[in-house]
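> how does the following fold in three dimensions:
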Amino acid sequence: MTALGLYVPGDTAVHRLPAGAKLAALLVAVTGLLLITDPWAALGAAAAAALLYPLCGLGARHLWRTLRPLLPFLALIAVFQTLVAGGDVAARVCGQLGAAVLLAGLVTSTTRVSAMFELFERLAGPLRVFGVRPDRVALVLAMTIRCVPLVATAWRAAREAYVARGLRRRPHRMVVPVIVNLVRSAEALGEAMSARGLD
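Model (predicted):
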């Protein structure tokens, strides 16, 4: 499983980097992306982010699974920006967004959720003075990261069932099955947490 938020085992230099260093690098990289004004530079940044995947032991399949959910949104953004601001702005925005998502996917695919959990717990440590439990903050953030790919998985399962029934039009009918699957997953997660004494 290699969607956003799911770790892919490996022994590359990026895998071995601490979670904090990777998140800090991601923050710097995304900030730099937002400062790009040239469309070709933005598209080049997206291409460079894609090239990092094989260097980190992640093949074309992992790259495609990270990028595929974003493609419909990129298409809509490209059309809208082209009509409103022109092709250069559309290329720049799509390049920036694509690069940011690919870099975020790279970080989460090469970082164990447990490492993310420990990092978030350390970062939330100073909040103890305000009565905040750092372990709860870390749990919420870790669960958020874990639940992002669940939405993509639920949508993919609903789409496969939709196509298997010979249905091709009205894709909005997949919304209800996706919501039902997500609710079931949330209930199962809640029951598991309750069984372990978490509330």
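
> from here on, just use CA atoms for contacts and neighbour counts.
OK.

> ok, which stretches of the chain are helices?
13-16, 19-34, 39-55, 60-67, 71-84, 87-109, 113-123, 134-164, 175-195 (DSSP state H).

> which of the ones you listed has the highest mean neighbour count?
Per residue and on average, the most neighbours among the helices of the chain fall to helix 87-109, with a mean of 23 (mean count of other C-alpha atoms under 10 Å).

> which elements pack onto it?
helix 19-34, helix 39-55, helix 60-67, helix 71-84 (3 or more C-alpha pairs under 8 Å, 6 or more residues apart in numbering; DSSP states H and E).

> and for comparison, fold this next one:
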Amino acid sequence: MSAIGLYVPGTGPLYRAPAWAKLLGLLAAGVALLAAADHRIALGALAASLLAYPVVGLAPARAWGVLRVLWPFLLAIALFQVLFGEWETAVRLCAQLAALVLLANVVTLTTRVREMLDLFERVARPLRHVGVAPDRVALVLALTIRSIPMVADAWRTSQEAYRARGLSGRPHLLVVPVIVQLLRMADATGEALVARGIDDDTRA
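Below is the predicted model of the structure:
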């Protein structure tokens, strides 16, 4: 089971909160973190985001799973900042990114997909006046949400194959297999949409 995924049934105040409130809170947290621009505050936010999982009833393993998928990107950011900037900036950026991804995953895991899509469709309704179909916006967002666990699964599968071949010390070799798997998934998704009559509007 992927640590990054879709709705996990549960109870509690966060589960009962409306989707708009959770997304607004996530936006506020992101703005506050970026505005503060302090590595100590960013580390505090990271610790709070890790504690949020057991507090809302989610297994701590889900939080560690998120970090396991994210660590190569965090490492790249940290190395670049340490080499060409300051270590405080490296700590701040990595902690900010990790905290926001963890919090976003909490929102995803505690919000039904249908509720999230209904919210986005309502928000997109004014765009009808400029020729944008709200249901298409909801479809794009649904595919985006679905791609989150797909990316995690592709990364995990590539890691397992990497270890099975006895490879080590060359994590860059994972990049191409992950991209190939994602392209295959995207191709399969496109074929499924076409088979169901959901395609672009380029037809005459």
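
> any chance of the helices and strands packed on helix 87-109 of structure 1 in TSV with distance to Ala188 of structure 1 as columns?
Listed next are these as TSV, based on distance: least, C-alpha to C-alpha, whole Å:
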stretch	distance to Ala188 of structure 1
helix 19-34	28
helix 39-55	33
helix 60-67	25
helix 71-84	30
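
> among these, which comes closest to Arg156 of structure 1?
The minimum distance between Arg156 of structure 1 and these falls on helix 60-67, with 11.1 Å, by C-alpha to C-alpha.

> got the helices of structure 1 as TSV, with distance to Tyr7 of structure 1 columns?
Listed next are the helices of structure 1 as TSV, based on distance: least, C-alpha to C-alpha, whole Å:
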stretch	distance to Tyr7 of structure 1
helix 13-16	10
helix 19-34	12
helix 39-55	13
helix 60-67	11
helix 71-84	22
helix 87-109	4
helix 113-123	7
helix 134-164	10
helix 175-195	19
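
> for Ser194 of structure 1, find the nearest of the helices and strands packed on helix 87-109 of structure 1.
Distance to Ser194 of structure 1, taken as C-alpha to C-alpha, is lowest for helix 19-34 among these, at 28.5 Å.

> give the other helices and strands that the closest one contacts.
Secondary elements touching helix 19-34 of structure 1 (3+ C-alpha pairs under 8 Å, 6+ apart): helix 87-109, helix 113-123.

> how far off helix 19-34 does the last one point, in degrees?
Yep, that's helix 113-123 of structure 1 we're talking about. Helix 113-123 of structure 1 runs at 80 degrees relative to helix 19-34, counting by axes from the mean of the first three to the mean of the last three C-alpha atoms, to 10 degrees.

> mean deviation (superposed) between helix 113-123 of structure 1 and structure 2, please.
Its aligned residues in structure 2 lie a mean 1.1 Å from helix 113-123 of structure 1 after superposition (mean C-alpha distance after the TM-score superposition for structure 1).

> for the longest one, same thing?
For helix 87-109 of structure 1, the mean deviation from structure 2 after alignment is 1.6 Å (mean C-alpha distance after the TM-score superposition for structure 1).

> ok now that helix, how far from the chain's centre?
The chain centre lies 12 Å from the centre of helix 87-109 of structure 1; the measure is C-alpha atoms, centre = their mean, to the nearest Å.

> need the residues that contact it.
Defining contact as C-alpha atoms under 8 Å, 6 or more residues apart in numbering, one finds that helix 87-109 of structure 1 is touched by 2-8, 22-23, 26, 29-30, 33-34, 36-47, 49-50, 53, 63, 66-67, 70, 74, 77-82.

> now the last one
Under the criterion C-alpha under 8 Å, 6+ apart, residues 5-7, 18-20, 134-135, 137-139, 141-142, 146 lie in contact with helix 113-123 of structure 1.

> make JSON lines from those residues and add distance to Ser185 of structure 1 to it.
Shown next, in JSON lines, are the contacts of helix 113-123 of structure 1 (distance: C-alpha to C-alpha, whole Å):
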{"residue": "Gly5", "distance to Ser185 of structure 1": "16"}
{"residue": "Leu6", "distance to Ser185 of structure 1": "16"}
{"residue": "Tyr7", "distance to Ser185 of structure 1": "20"}
{"residue": "Pro18", "distance to Ser185 of structure 1": "30"}
{"residue": "Ala19", "distance to Ser185 of structure 1": "27"}
{"residue": "Gly20", "distance to Ser185 of structure 1": "29"}
{"residue": "Pro134", "distance to Ser185 of structure 1": "25"}
{"residue": "Asp135", "distance to Ser185 of structure 1": "22"}
{"residue": "Val137", "distance to Ser185 of structure 1": "21"}
{"residue": "Ala138", "distance to Ser185 of structure 1": "20"}
{"residue": "Leu139", "distance to Ser185 of structure 1": "17"}
{"residue": "Leu141", "distance to Ser185 of structure 1": "17"}
{"residue": "Ala142", "distance to Ser185 of structure 1": "16"}
{"residue": "Arg146", "distance to Ser185 of structure 1": "12"}
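
> all good on my end, thank you.
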